[in-house]
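S.K.: Take a look and give me a structure for this.
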Amino acid sequence: MEKPVLYNSNREFEQQQWKGEIAYWKEELEMFTIKLSEFITRWGEKEILDQIDDYRRQFVFHGEVIEDLLEDLEQQEVFLMAQSDADILKNETALVKNHVNLRKRMENQREIYAQLKKQVFRFLEEYL
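M.R.: Take a look at the predicted model:
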């Protein structure tokens, strides 16, 4: 089996993309939290308030997940700074596996978060 090869330029590009995406998610989570807080003052029905509270908890959870992703991404960058400046990291199988794992986690977070946003928008449309 051929060893995976990870080019620094590709890794750096992907990591910058992830950082931008995480920054956007953080801003978006703040906006959703504010918007849901506004709705709490408008609605008195227990069922609606419970649903809003559930969405707020999910946003807190997603905030924690993206913080973990960002921390792991930064740790990987610190590790890479200590490595050689070679263009190809051929013998760093652990690094490649770690990067691929981060990629899978980002993809998973993207999908789960997108589903949550769809649910929240549908909820808002129904009760606005």
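S.K.: contacts, neighbours, all on C-alpha from now
M.R.: Will do.
S.K.: Identify the residues contacting the closest residue to residue 22 other than its chain neighbours.
M.R.: Leaving aside its chain neighbours, residue 22 sits nearest to residue 66 (6.4 Å; criterion: CA to CA, 6 or more residues apart in numbering). Contacts for residue 66 were tallied using CA atoms under 8 Å, 6 or more residues apart in numbering; they are 22, 25-26.
S.K.: Would you do the same for the sequence below? I want to compare the two.
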Amino acid sequence: METTVIYNSDLHFEHERWKSELLFSKDEMRSFKNRLEELVTRWTDRDVLMQLEHFQNEFILHEGRINEFLEGIEAHEHQIAGKSKKGENSMDTILFKNHLEFREEMEMQRELFQNLKKEFFAFLTRYM
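M.R.: So this is what the prediction gives:
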């Protein structure tokens, strides 16, 4: 049986990529929220306003999730730093398992956000 070594630097690289992606998503949401504010001033139709509220709630939820991911990344980085200080350059099985679970959650969240953006852009096409 061959042993695969996962280096802390590889995990750190992935964390940095995720942080960049999450911060970009946060920036996108600022833009989306600005669009919502514009639309609220243009529309009085109850159905449109309900859809605007739906998107506002979804953006709030997603932004909270982004913050949770950023905190999780920071916590994992501290664990990696602790290992590095001890001279351990590779991740143990439990921490790597946690990293894989986190990766799956990131992928799922990425897909959810992409679907939300598609839905929002379709909405903007109808009402802008």
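S.K.: Superposed, how do the two chains score by TM?
M.R.: Once superposed, the chains reach a TM-score of 0.91 (TM-score structural alignment, normalised by the length of the first structure), with 126 aligned residues with a CA RMSD of 1.5 Å.
S.K.: Just the element for the alignment partner in the second structure of the residue nearest to residue 22 of the first structure, please.
M.R.: By TM-score structural alignment, residue 66 of the first structure lines up with residue 66 in the second structure. Counting by DSSP states H and E, the element that carries residue 66 of the second structure is helix 46-85.
S.K.: Counting neighbours, which bits of that helix end up buried?
M.R.: 49, 52, 55-56, 59, 62-63, 66, 69-70, 73, 76-77, 80-81, 83 (16 or more other CA atoms under 10 Å).
S.K.: Same check on stretch 92-104 of the second structure?
M.R.: 96, 99, 102.
S.K.: export these to a markdown table and tack on distance to residue 123 of the second structure and secondary structure?
M.R.: Shown next, in a markdown table, are those (distance: CA to CA, whole Å; DSSP: H, G, I helix; E, B strand; the rest coil):
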| residue | distance to residue 123 of the second structure | secondary structure |
| --- | --- | --- |
| 96 | 40 | helix |
| 99 | 36 | helix |
| 102 | 31 | helix |
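S.K.: Just the closest of the residues you listed to residue 122 of the second structure, please.
M.R.: Nearest to residue 122 of the second structure among those is residue 102, at 30.2 Å by CA to CA.
S.K.: Quick one: residues contacting that closest one.
M.R.: Contacts of residue 102 of the second structure (CA under 8 Å, 6+ apart): none.
S.K.: The first structure: which residue goes with that one?
M.R.: Match for residue 102 of the second structure (TM-score structural alignment): residue 102.
S.K.: again with residue 89 of the second structure
M.R.: By TM-score structural alignment, residue 89 of the second structure lines up with residue 87.
S.K.: Verify the stated contact: that match with residue 7.
M.R.: Yes: using CA atoms under 8 Å, residue 87 of the first structure is in contact with residue 7, at 6.1 Å.
S.K.: So the two - more neighbours on which side?
M.R.: residue 7 (14 against 10; other CA atoms under 10 Å).
S.K.: quick one: contacts for the more buried one?
M.R.: 87-89.
S.K.: Any chance of TSV for the residues you listed, columns secondary structure and distance to residue 119 of the first structure?
M.R.: Below are the contacts of residue 7 of the first structure laid out as TSV (DSSP: H, G, I helix; E, B strand; the rest coil; distance: CA to CA, whole Å):
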residue	secondary structure	distance to residue 119 of the first structure
87	coil	43
88	strand	43
89	coil	42
